[in-house]
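*Asks:* Sequence plus the predicted model coming up.
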Amino acid sequence: MTGLRTIAQKREDFYLLHKEGCFVIPNPWNIGTARCLEDLGFKAIASTSSGHAHASGLPDGAESLEAVLAHLQELAASVDIPLNADFENGFSDDIGRMQENIVRCVQTGVAGLSIEDAPQGEAAGLYDFDIAVARIKAARQAIDRSGERVLLTARTEGFIRGAPDIDETVRRIKAFSDAGADCLYAPGIKTREHIAAIVQAAGGRAVNFLNPVALGHTVQDLAGMGVRRISVGGSLARVAMDAFLRVAQDIAREGRFDGFADVIGNADLNQRFGKHSKA
């Protein structure tokens, strides 16, 4: 049942999760998937910009600020575990407007939010170094001025935005840590050497590792490398979309319904979600 923990309690839980050990923070894209992940015992969840955009029939990065804020408020209220917001670039290149948007994001009830060092959408290229650092400092200030204990994750996007330079990535991770980020994140890194470099650059602050494909790293492996948090981005959403497309294509092209074999039953889903509807 939801409503057992307050927003403040969920935020405190989220901070404590980053203090020691290693946890997986999977990415749902609607209330149903969020509640399933909570039922499976995950300690926190994170939104996925790509997963929600694709479910809404849009490319990643094309959703409006208003749509994302409504989605975050809905997700945060649907579970009793903390939610981290994939807040992209704060939905503005302008630092002042970004700060205003961050305050609105905090008001949705999220326990944390991430800010990227690249413009909105999937175009290649990053903000210049000094601008990127100033944006993380401003994000920190916006959260602090809100008076809420919301965890700030700073992301440097070079390895997924056409600039896979580990030296520049390390430089930005160090600077973002100094600028007040609580958690550091360089999506797209894959090797043990790069992971070690990011963990060292974070200077003791938590590091999030994105594990969107079968890279061979287990939770135990990543914990041993000093990773504190593991996310999967839009991968779970793509698993669902992939299954949907494969079965629908079989029906459309071959008139076969084999893909319906062994899927979870309606009664099972009714039972799973029934307890939440009575909350």
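*Replies:* That came in fine, so what should we check first? Quantities reported herein were computed from a predicted structural model and do not represent experimental measurements.
*Asks:* C-alpha only now, for contacts and for neighbours.
*Replies:* OK.
*Asks:* what's around residue 20, how many residues?
*Replies:* Counted with other C-alpha atoms under 10 Å, residues neighbouring residue 20 total 14.
*Asks:* What sits closest to it if chain neighbours are left out?
*Replies:* residue 228 (7.0 Å; C-alpha to C-alpha, 6 or more residues apart in numbering).
*Asks:* again, but for residue 21
*Replies:* Nearest to residue 21 is residue 228, by C-alpha to C-alpha, 6+ apart, at 6.0 Å.
*Asks:* pretty sure the one you found contacts residue 202?
*Replies:* No: Residue 228 sits out of contact with residue 202 when judged by C-alpha atoms under 8 Å, with a separation of 11.2 Å.
*Asks:* shared neighbours, those two?
*Replies:* Here residue 228 and residue 202 have no joint contacts, going by C-alpha atoms under 8 Å, 6 or more residues apart in numbering.
*Asks:* So the spatially most central residue of the chain versus residue 205, what's the distance?
*Replies:* Nearest residue to the geometric centre of the chain (C-alpha atoms, centre = their mean): residue 46, 4.1 Å. Residue 46 sits 19 Å away from residue 205, going by C-alpha to C-alpha, to the nearest Å.
*Asks:* List the buried residues for the helix or strand containing residue 223?
*Replies:* Residue 223 is part of helix 219-224, with elements assigned from DSSP states H and E. Buried positions in helix 219-224, judged by neighbour count with 16 or more other C-alpha atoms under 10 Å: 219, 222, 223.
*Asks:* As TSV, the residues you listed with distance to residue 70 would be great.
*Replies:* Formatted as TSV, those follow (distance: C-alpha to C-alpha, whole Å):
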residue	distance to residue 70
219	32
222	33
223	34
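*Asks:* Alongside the first one, take a look at this:
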Amino acid sequence: MTETRAERFRALHHGGTPLLLPNPWDSDSARMFERLGFTALATTSSGHALTLGRADGEVSRDELFDHVARIVAATALPVSADFENGFAQDAADLADVYRQAVATGLAGASIEDSTGDDDHPVRELAEAADRVRAAAEAAHAADPAFVLTGRAENHLHGRTDLADTIARLQAYQEAGADVLYAPGLSGAADIRSVIASVDRPVNVLFGPARLTVSELADLGVARISIGGSFAFAAFGAAARAARAFLESGVNDAGDLARAGHEATGF
């Protein structure tokens, strides 16, 4: 029997070395990462919003589904999607979102405990765990089961209470999350504590901790993702070249452009 994308994605979390997960922001970047040799992909909400000229969190549910369908169609690799806070308020609607996610051909998706409310940015733990449970039940009803990542957003909102973050990840594990993720963890000791406190693969956002892939592997990290940084780096490179064109009258983007042609195959 042919292995499905969801089955392959699940297995990649248990391969003995961290799964390196780049975050495409459109179909072309997805194809490029596949050509470069990555084995799975995950979408980025901030990178997607950037392509629409919006801030992270300003994309609608319908726009998200259109986006992930295009990326799934563009590559043979397993794709996990950043579903932000689930695009739903009640549990029944939330479960429907994740059933629709399975139907798109995604191998997995995330659910985070953010609210979108600057005054109260993170949900109460009991409510957040109930939402993970609803998403997990929908994800695991698929055959094969879709990989659900439970995210604790504390550190992205200046809430640096590690004990609370760990309690949240433990609750999301019990609620059915297959992978656990607390973006923004900033040191080896914190990452080690998280990994020692849970029994699921842990994803780390590459960058904030300023640790290499090898160092993260030594800590026991199962998956390393990039977030929106590659998308913003692409815009940064274009801005640097455009500034030189505008201010100095030169085109110094030649090497980058050639590298882009080679990476994309166009």
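*Replies:* That came in fine, so what should we check first? All values derive from a computational prediction rather than experimental measurement.
*Asks:* so is residue 58 of structure 1 in a helix, a strand, or just coil?
*Replies:* coil (DSSP: H, G, I helix; E, B strand; the rest coil).
*Asks:* For the aligned partner of it in structure 2, grab the count of nearby residues.
*Replies:* Under the alignment (TM-score structural alignment), residue 58 of structure 1 pairs with residue 54 in structure 2. Counted with other C-alpha under 10 Å, the neighbours of residue 54 of structure 2 add up to 13.
*Asks:* ok, average deviation of stretch 91-99 of structure 2 from structure 1?
*Replies:* Mean deviation of stretch 91-99 of structure 2 relative to structure 1 after superposition (mean C-alpha distance after the TM-score superposition for structure 1): 1.4 Å.
*Asks:* and for that stretch, what span of structure 1 is it aligned with?
*Replies:* Using TM-score structural alignment, stretch 91-99 of structure 2 pairs with 95-103 in structure 1.
*Asks:* about what we covered before: quick one: residues contacting the residue nearest to residue 21 of structure 1.
*Replies:* Per C-alpha under 8 Å, 6+ apart, neighbours of residue 228 of structure 1: 18, 20, 21, 22, 23, 206, 207, 208.
*Asks:* ok, it to residue 18 of structure 1 distance?
*Replies:* Distance from residue 228 of structure 1 to residue 18 of structure 1, by C-alpha to C-alpha: 6 Å.
*Asks:* Mutual contacts of these two, please.
*Replies:* residue 206.
*Asks:* And the longest helix anywhere in structure 1, what's buried?
*Replies:* Assignment by DSSP state H gives helix 235-254 as the longest helix of structure 1. Buried residues in helix 235-254 of structure 1, counting neighbours by 16+ other C-alpha under 10 Å, are found at 235, 236, 237, 248.
*Asks:* C-terminal to that helix, what's the next element?
*Replies:* Next element after helix 235-254 of structure 1 (DSSP H and E): helix 266-277.
*Asks:* Aligned to residue 257 of structure 1, what sits in structure 2?
*Replies:* Match for residue 257 of structure 1 (TM-score structural alignment): residue 250.
*Asks:* should've said residue 77 of structure 1
*Replies:* Checking TM-score structural alignment: residue 77 of structure 1 goes with residue 73.
*Asks:* coming back round to it: which pair in the buried residues of helix 235-254 of structure 1 has the greatest spatial separation?
*Replies:* Using C-alpha to C-alpha, the two most remote members of the buried residues of helix 235-254 of structure 1 are 235 and 248, lying 19.6 Å apart.
*Asks:* The nearest residue to residue 68 of structure 2 once chain neighbours are set aside - how many residues pack around it?
*Replies:* Leaving aside its chain neighbours, residue 68 of structure 2 sits nearest to residue 81 (6.9 Å; criterion: C-alpha to C-alpha, 6+ apart). Neighbourhood size, residue 81 of structure 2 [other C-alpha under 10 Å]: 26.
*Asks:* Could you verify my assumption that residue 81 of structure 2 touches residue 109?
*Replies:* Yes: Residue 81 of structure 2 lies in contact with residue 109 (C-alpha under 8 Å); the separation is 4.4 Å.
*Asks:* what does stretch 4-14 of structure 2 correspond to over in structure 1?
*Replies:* Stretch 4-14 of structure 2 covers residues 9-19 of structure 1 once aligned (TM-score structural alignment).
*Asks:* Okay, buried residues for stretch 81-101 of structure 1 please.
*Replies:* Here stretch 81-101 of structure 1 shows 81-92, 95, 98-101 as buried, counting by 16+ other C-alpha under 10 Å.
*Asks:* Kindly report the same for stretch 146-158 of structure 2.
*Replies:* Quick answer for stretch 146-158 of structure 2 (16+ other C-alpha under 10 Å): 146, 147, 148, 149, 150, 151, 152, 153, 154, 155.
*Asks:* Run the chain-centre distance for it.
*Replies:* Between the centre of stretch 146-158 of structure 2 and the centre of its host chain there is 9 Å, according to C-alpha atoms, centre = their mean, to the nearest Å.
*Asks:* And residue 177 of structure 1, how far from residue 21 of structure 1?
*Replies:* 19 Å.
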